[in-house]
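Asker: mind folding the following:
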Amino acid sequence: MNDALVVWARRKYKKLERHKTKAIRWLGQLAKNLPKLFVHWRLGILPAAG
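Answerer: The predicted model follows:
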């Protein structure tokens, strides 16, 4: 599920479009700041990066 969020972020934000690792780090920071944003994050399935 987190991989799908990375793909979505790379499509949505131009600054992440060509940088997969940057998108993964961005998602990790988002999970760190807002851990209850998605249901699977609430269950403890957080992205590894961040």
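
Asker: from now on I want contacts and neighbour counts done on CA atoms only, so please keep to that.
Answerer: OK.

Asker: could you name the helices and strands sitting against the helix or strand hosting Ala23?
Answerer: Secondary structure from DSSP states H and E places Ala23 in helix 20-33. Counting by 3 or more Cα pairs under 8 Å, 6 or more residues apart in numbering; DSSP states H and E, the packing neighbours recorded for helix 20-33 are helix 2-12.

Asker: now do the buried residues in the helix it packs on.
Answerer: 2, 6, 9-10 (16 or more other Cα atoms under 10 Å).

Asker: can I get those in CSV including distance to Asn33?
Answerer: As requested, the buried residues of helix 2-12 are arranged in CSV below (distance: Cα to Cα, whole Å):
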residue, distance to Asn33
Asn2, 16
Val6, 16
Ala9, 16
Arg10, 19
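
Asker: and this one, please, so the two structures can be compared:
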Amino acid sequence: MDFEKDYNASKLTPKRAMAMLREEGLDVSLEQASEILYILRKLATIAMINHLK
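Answerer: The predicted model follows:
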């Protein structure tokens, strides 16, 4: 099993995030979806660092 290939295949893209949000009734642009993913990744990093302390 190629971990790098599996990781990239499951990575959440802005296009997929936009579709998921639209399914939940939230209409966002591709740029907004990118910004949302950026913020979520930053929060995940902060949470991981705090957990490891």
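
Asker: after superposition, what is the TM-score?
Answerer: Once superposed, the chains reach a TM-score of 0.44 (TM-score structural alignment, normalised by the length of the first structure), with 34 aligned residues with a Cα RMSD of 2.7 Å.

Asker: just to revisit the earlier point, would you mind listing the buried residues in whichever helix or strand comes after the helix holding Ala23 of the first structure?
Answerer: Going down the chain from helix 20-33 of the first structure, the next helix or strand is helix 39-42, by DSSP H and E. Neighbour-count burial for helix 39-42 of the first structure flags Trp41 (criterion: 16+ other Cα under 10 Å).

Asker: Ala31 of the first structure against His40, yeah?
Answerer: No - Ala31 of the first structure is beyond contact range of His40, at 10.7 Å (criterion: Cα atoms under 8 Å).

Asker: so what touches the helix or strand that Glu31 of the second structure is a member of?
Answerer: Using DSSP H and E, the element containing Glu31 of the second structure is helix 30-52. With Cα atoms under 8 Å, 6 or more residues apart in numbering as the test, helix 30-52 of the second structure has contacts from 13-15, 17-18.

Asker: from the chain's centre, how far out does that helix sit?
Answerer: 7 Å (Cα atoms, centre = their mean, to the nearest Å).

Asker: next, the buried residues of it.
Answerer: 30, 33-34, 36-37.

Asker: and these, which is closest to Phe3 of the second structure?
Answerer: Distance to Phe3 of the second structure, by Cα to Cα, is smallest for Leu37 among those, at 21.9 Å.

Asker: any idea how far Leu27 of the first structure is from Leu5 of the first structure?
Answerer: According to Cα to Cα, to the nearest Å, Leu27 of the first structure and Leu5 of the first structure sit 8 Å apart.

Asker: I am finished for the moment; much appreciated.
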